[in-house]
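[1] Everything below, folded, please.
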Amino acid sequence: MNPLAELLEANERFYSAFNDRDLLALAELWDDSGPVACIHPGWRALTDRHEVLESWRAIFEGGGPDAIDCRAPEALLIGGGDSETLGMVVCYEAIGNALLVATNIFRKGEGGWRLVHHQAGPCNEPPAEAHAKPPLSPLQ
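    Next comes the predicted model:
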């Protein structure tokens, strides 16, 4: 599989883990070899892996949204040639009637692509493809 397809698959696993309320799967996706950051809409920046994972637990236990529909994901590699170690997915999160724009940054290591950063926030002018419900993926 090419690096962009692998990156999009890792991003899809992130949203599947959220929608399944699978904290263990989320923990496996978040990098544990270096710094991480997570900024949920309206929250302060979290820069400790334990804090990040606890934030997801709080969202799951606190009646967070039932599902996030990831739309119009665009994968970008950071680096050149075969040396890419960072990848970024910019996408839109449909949560009920709300549409957020999100950035998910991954680091590629021995275990594949692992999250190092997630941030989502309001989007006033999303592209048309962000409004369209995507077809079901193999992971759904």
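[2] okay, CA-based contacts and neighbour counts for the rest of this
    OK.
[3] Return the list of helices and strands in contact with the helix or strand hosting A25.
    Assigning secondary structure by DSSP states H and E places A25 in helix 23-29. Counting contacts by 3 or more Cα pairs under 8 Å, 6 or more residues apart in numbering; DSSP states H and E, the secondary-structure elements packed against helix 23-29 are helix 3-19, helix 49-61, strand 112-122.
[4] right, so these: which one is the most enclosed?
    Relative to the other members of the helices and strands packed on helix 23-29, strand 112-122 carries the highest mean neighbour count by mean count of other Cα atoms under 10 Å, namely a mean of 21.
[5] Now tell me what touches it from outside.
    Contacts with strand 112-122, where a contact means Cα atoms under 8 Å, 6 or more residues apart in numbering, come from 6-7, 10, 28-31, 35-41, 99-108.
[6] hmm, back to that, which is the next helix or strand following the helix holding A25?
    Beyond helix 23-29 in the direction of the C-terminus, DSSP H and E gives the next helix or strand as strand 37-39.
[7] One more, so I can put them side by side:
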Amino acid sequence: MTSTGFATSSDAENAFYAAFSRGDLAAMREIWLDASHTSCVHPMGDRLLGTPAILKSWETILKNTGDVIIELSNLSVHQGPRTAIHTLIENIHVQDETEKVFQFITTNVYEQTSAGWKMILHHASPMPRDISQEKDPRPVVH
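    As a prediction, the model looks like this:
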């Protein structure tokens, strides 16, 4: 891959979610840094290392998902000189017989290269159930 990066980490993030929502694998390829240290963890999935494995997973996902509407919320950005960490909640609307909304807690990391900003990590986990109304919530274990 020899594509140029993006002017800001936010531009890279916007391009990532646009590619995801359109099911555009070619655009998705442009977002990821082609490096062995790239990593991706899809919800309930294994850790994928390296751009080839990551893009193969996105090819499968995009081929089987179709168009989706993705709303982002609770965005927090920590920007360093060469690395940016974005944490957020993905609200993914999928339409079949009925509309379903899936929520994921997500961390995206971007690296500034000589060509611009590129994604180096996407990690999404299912939103935990709402335990605020439970009488005896289970403890959180890490």
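[8] Mind putting the helices and strands packed on helix 23-29 of the first structure into JSON lines with distance to V90 of the first structure?
    JSON lines is the format used below for these (distance: least, Cα to Cα, whole Å):
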{"stretch": "helix 3-19", "distance to V90 of the first structure": "10"}
{"stretch": "helix 49-61", "distance to V90 of the first structure": "20"}
{"stretch": "strand 112-122", "distance to V90 of the first structure": "10"}
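[9] among those, which is nearest L77 of the first structure?
    helix 3-19 (7.2 Å; Cα to Cα).
[10] how far off strand 112-122 does the closest one point, in degrees?
    Interaxial angle of helix 3-19 of the first structure relative to strand 112-122 (axes from the mean of the first three to the mean of the last three Cα atoms, to 10 degrees): 60 degrees.
[11] Map V101 of the first structure onto the second structure.
    Structural alignment (TM-score structural alignment) places V101 of the first structure against I105 in the second structure.
[12] wait, isn't its match in contact with L88?
    Yes. In terms of Cα atoms under 8 Å, I105 of the second structure counts as a neighbour of L88; the distance is 6.1 Å.
[13] Leaving out sequence neighbours, find the closest residue to I85 of the second structure.
    Nearest in space to I85 of the second structure, with sequence neighbours left out and distances taken as Cα to Cα, 6 or more residues apart in numbering, is V109 at 4.6 Å.
[14] same for the helix or strand harbouring the one you found, what does it pack against?
    Element membership of V109 of the second structure [criterion: DSSP H and E] is strand 99-113. In terms of contacts (3+ Cα pairs under 8 Å, 6+ apart), strand 99-113 of the second structure is packed against helix 9-22, strand 83-95, strand 116-126.
[15] What is the corresponding segment of the first structure for the longest one?
    The reference is to helix 9-22 of the second structure. Residue correspondence for helix 9-22 of the second structure in the first structure, counting by TM-score structural alignment: residues 7-20.
[16] what's the answer for the shortest one, then?
    Per TM-score structural alignment, the counterpart of strand 116-126 of the second structure in the first structure is residues 112-122.
[17] Please report the distance of the residue sitting nearest the centre point of the second structure from S57 of the second structure.
    Most central in the second structure under Cα atoms, centre = their mean is H122, positioned 4.4 Å from the mean C-alpha point. If you measure H122 of the second structure against S57 of the second structure using Cα to Cα, to the nearest Å, the figure is 12 Å.
[18] about what we covered before: for R47 of the second structure, find the nearest of the helices and strands packed on strand 99-113 of the second structure.
    Taking Cα to Cα, strand 116-126 is the member of these nearest to R47 of the second structure, at 8.7 Å.
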